[in-house]
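Asks: Any chance you could fold what I've pasted below:
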Amino acid sequence: MGNKGIISSGDIQWMTAGSGIIHQEMPKGDPNGVMFGFQLWANLPKSHKMMEPRYRDVKNRQIPEVMLENGTKVRVICGKAGGRQGPVRDIITNPEYLDVTVPARSEFIHPTKRGHTVFAYVIEGKGYFCKEKLPFSYEIEGVNYFDIQRDPFVSNETLVLFDDGDQMMVSTEGDAVRFLLISGKPIGEPIAWYGPIVMNTEDELRVAFEEYHNGTFVKHGRV
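Replies: As a prediction, this is how the structure comes out:
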């Protein structure tokens, strides 16, 4: 009932569940069983909830890589950057999915679309986002308030949600920073979510689970 993108070992598996799909993920890590990857789920609007399912496998070598003059590297998974188009296309919510690495003492500016939800998830290093260097401008949760470190950097395993605007910017000092930059058009519809199925109403959820249990959930064969 939605799109799911999985990035693992540089490769991408992109699946649109649509009217119903049953799948099993069997990822393999390195010789020690360790794997570095991400999953991103994107909801489908009501008008496309029952579209035909599809599956695409994108290899690492198919992902264009843009190298900017200051050494910033952008791997374009979905959307556009530096005049290059990513291999994942035809997604209903018009998302952008970039893997960005900004070297030390550098700056990266990227245009964003008004009205789209935009966020960055830092996966290596640290940097300043949108020139914000005041530590007290960030909302901190899940820590003892008296133990908060006054560090204005945004670092590994931190998500930054941007306000609506025309661009985002990241700058670094002594360390490089790598982050996933993701954006998409909000659907603005009610969500009914239970387990792996996302619909608009509880009645639609009930029908979907009834179809799963009576064997009619998959309507378009195998993908």
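
Asks: From here on, just use CA atoms for contacts and neighbour counts.
Replies: Fine.

Asks: buried stuff in the longest strand seen in the chain?
Replies: Using DSSP state E, we find that the single longest strand of the chain is strand 117-129. Judged by neighbour count using 16 or more other Cα atoms under 10 Å, the buried positions of strand 117-129 are 117-129.

Asks: now stretch 154-171
Replies: In stretch 154-171, counting by 16+ other Cα under 10 Å, buried: 154-156, 159, 162, 168, 170-171.

Asks: chain center to it, what's the gap?
Replies: 13 Å (Cα atoms, centre = their mean, to the nearest Å).

Asks: Same check on stretch 51-70?
Replies: Mean-position distance between stretch 51-70 and its chain equals 13 Å (Cα atoms, centre = their mean).

Asks: cool, and stretch 8-15?
Replies: 12 Å.

Asks: Residue 60 is in contact with residue 8, isn't it?
Replies: No - applying Cα atoms under 8 Å as the test, residue 60 and residue 8 come out as separate, 9.4 Å apart.

Asks: Pick out whichever of the two has more residues nearby.
Replies: residue 8 (18 against 15; other Cα atoms under 10 Å).

Asks: Help me confirm that residue 206 is found in a helix?
Replies: Yes - judged by DSSP: H, G, I helix; E, B strand; the rest coil, residue 206 forms part of a helix.

Asks: For it, the count of nearby residues, please.
Replies: 13.

Asks: Could you also give me the structure for this second sequence? I'd like to compare it with the first:
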Amino acid sequence: MTERTIRFRIDAIPTADGAGVKLRRSLGAQRGLHLDPFLMLDEFSSDDPDDYIAGFPPHPHRGFETVTYMLDGRMEHKDHMGNTGRLDPGGVQWMTAGRGVIHSEMPRQREGRLRGFQLWINLPAAEKMRPADYRDLAPEAIPESVPAEGVHVRAIAGQTRVIVDDAESILRGAVNPDRERSTDPLLVDVALDAGRRLTVMLEPGHNAFVYAIDGVPRVVREDDAESLSAHTAGLLGPGDRVTLAAPDDAPARMLLLAAKPIGEPVVQYGPFVMNTREEIEQALADYRAGTLTAA
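Replies: Purely as a prediction, here's the structure:
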């Protein structure tokens, strides 16, 4: 058994997207700054409606998947396929852009706090032109586990084993899809009371990272612990497990993400992610011609 440790840190930088929504971007903040197959991670969080009220009006995507996870507030998704879904606190939207999708994500509130994450997961070349797909997961559809006092886990995607206080249990996420996802993603939200820790088993060949949501999460190896400050992604090195902990004097909350790398070229232009420049040019031509979403 080999414990994973933090090998690289990415501090999220303030930016804006959509119609001016203020957010922080870690993965994807610079060209090439990603962890195969994870392309981008945005955290949006504000109590000021001016920071989010304009939302993300209709826009296109091709070649990857988006996962939106709400912590506070409400948003509504609409797309060209006729799907409408409301994201409530704790809810998840999983969208496969595939060949092409045109959608919007707009706030369903005029005041109060809006907080959540959007993750982009790449698709291999063989799946980039598959039909678009959308899945809306209500908060109650996300499995929640309390394997021990002071340890709370929400399993969004994937399946793994977790160990706490020498007791082992199986963790099964809401997204174990009808079709096999070649990247086999694992997404879990871990909340720990002060001084508590949790070990999560990971596939040795999968890339993984931890993102600090609240507090100062720690990645532990034997008697050593590496801390993650707010708005920071900690990319993990090799191994088959990771031990997450909270400081002795305060709770901590974090996202743990892992997936099988694709190992293919990544060419991105705005909302399109393909393998070659020619494919990007084709995506732009299809969008301009109104055929991006054609079967």
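
Asks: Got a TM-score for the pair?
Replies: The TM-score (TM-score structural alignment, normalised by the length of structure 1) is 0.85; 203 aligned residues with a Cα RMSD of 1.8 Å.

Asks: In structure 2, what stretch matches the helix or strand just after the longest strand of structure 1?
Replies: Using DSSP states H and E, the helix or strand that follows strand 117-129 of structure 1 in sequence is strand 154-155. Using TM-score structural alignment, strand 154-155 of structure 1 lines up with residues 228-229 of structure 2.

Asks: where do the helices sit along structure 1?
Replies: Using DSSP state H, the helices of structure 1 run over 202-214.

Asks: buried residues in stretch 192-210 of structure 2?
Replies: 192-194, 196-204, 206-210.

Asks: give me the stretch of structure 1 that it matches.
Replies: Using TM-score structural alignment, stretch 192-210 of structure 2 pairs with 102-120 in structure 1.

Asks: what's in contact with the matching stretch?
Replies: Stretch 102-120 of structure 1 is touched from outside by 70-73, 159-186, with contacts defined as Cα atoms under 8 Å, 6 or more residues apart in numbering.

Asks: Excluding chain neighbours, give the residue nearest to residue 89 of structure 1 in space.
Replies: Distances taken as Cα to Cα, 6 or more residues apart in numbering place residue 78 nearest to residue 89 of structure 1, at 6.5 Å, with adjacent residues excluded.

Asks: Kindly report the same for residue 162 of structure 2.
Replies: Counting by Cα to Cα, 6+ apart, the residue nearest residue 162 of structure 2 is residue 200, at 4.5 Å.

Asks: What residue in structure 2 is paired with residue 67 of structure 1?
Replies: By TM-score structural alignment, residue 67 of structure 1 lines up with residue 146 in structure 2.

Asks: Neighbours of its match, how many?
Replies: Considering only other Cα under 10 Å, residue 146 of structure 2 is surrounded by 11 other residues.

Asks: so how far is residue 197 of structure 2 from the closest residue to it other than its chain neighbours?
Replies: Nearest in space to residue 146 of structure 2, with sequence neighbours left out and distances taken as Cα to Cα, 6+ apart, is residue 152 at 4.7 Å. Distance, residue 152 of structure 2 to residue 197 of structure 2, using Cα to Cα, to the nearest Å: 10 Å.

Asks: ok, now residue 60 of structure 2?
Replies: In this view, residue 60 of structure 2 and residue 197 of structure 2 are 41 Å apart by Cα to Cα.

Asks: ditto for residue 140 of structure 2
Replies: Between residue 140 of structure 2 and residue 197 of structure 2 the computed distance is 25 Å (Cα to Cα).

Asks: Check residue 144 of structure 2 too.
Replies: 17 Å.

Asks: if we can go back for a sec, among the buried residues of stretch 192-210 of structure 2, which ones are in strands?
Replies: Using DSSP E, those in strands are 192, 197-201, 207-210.

Asks: and the two most separated of those?
Replies: Taking Cα to Cα, the two most distant members of those are 192 and 207; they sit 23.0 Å apart.

Asks: isn't residue 199 of structure 1 right next to residue 19, touching?
Replies: No - Residue 199 of structure 1 is beyond contact range of residue 19, at 10.6 Å (criterion: Cα under 8 Å).

Asks: which neighbours do those two share?
Replies: With Cα under 8 Å, 6+ apart, residue 199 of structure 1 and residue 19 have common neighbours 1, 49.

Asks: For those two, work out which one has more neighbours and name it.
Replies: residue 199 (23 against 18).

Asks: For burial, what's the neighbour tally of the spatially closest residue to that one that is not a sequence neighbour?
Replies: Nearest non-adjacent residue to residue 199 of structure 1, counting by Cα to Cα, 6+ apart: residue 192, 5.1 Å away. Per other Cα under 10 Å, the neighbour tally for residue 192 of structure 1 reads 14.

Asks: which residue in structure 2 lines up with residue 192 of structure 1?
Replies: Per TM-score structural alignment, residue 192 of structure 1 is aligned with residue 267.

Asks: Provide a list of residues in contact with that match.
Replies: 273-277, 280.

Asks: Buried ones among those residues?
Replies: 273-275, 280.

Asks: Looking at the residues you listed, which two lie furthest apart in space?
Replies: Checking these with Cα to Cα, the most distant pair is 275 and 280, at 8.1 Å.

Asks: does the residue nearest to residue 146 of structure 2 really touch residue 145, like I thought?
Replies: Yes - assessed by Cα under 8 Å, residue 152 of structure 2 is found in contact with residue 145 at 5.9 Å.

Asks: Grab the nearest non-local neighbour of the residue positioned nearest the centre of structure 2.
Replies: Nearest to the mean C-alpha position of structure 2, by Cα atoms, centre = their mean, lies residue 119 at 3.5 Å. Sequence neighbours aside, residue 41 is the residue nearest to residue 119 of structure 2 in space, at 4.6 Å (criterion: Cα to Cα, 6+ apart).

Asks: I appreciate the help and will end here.
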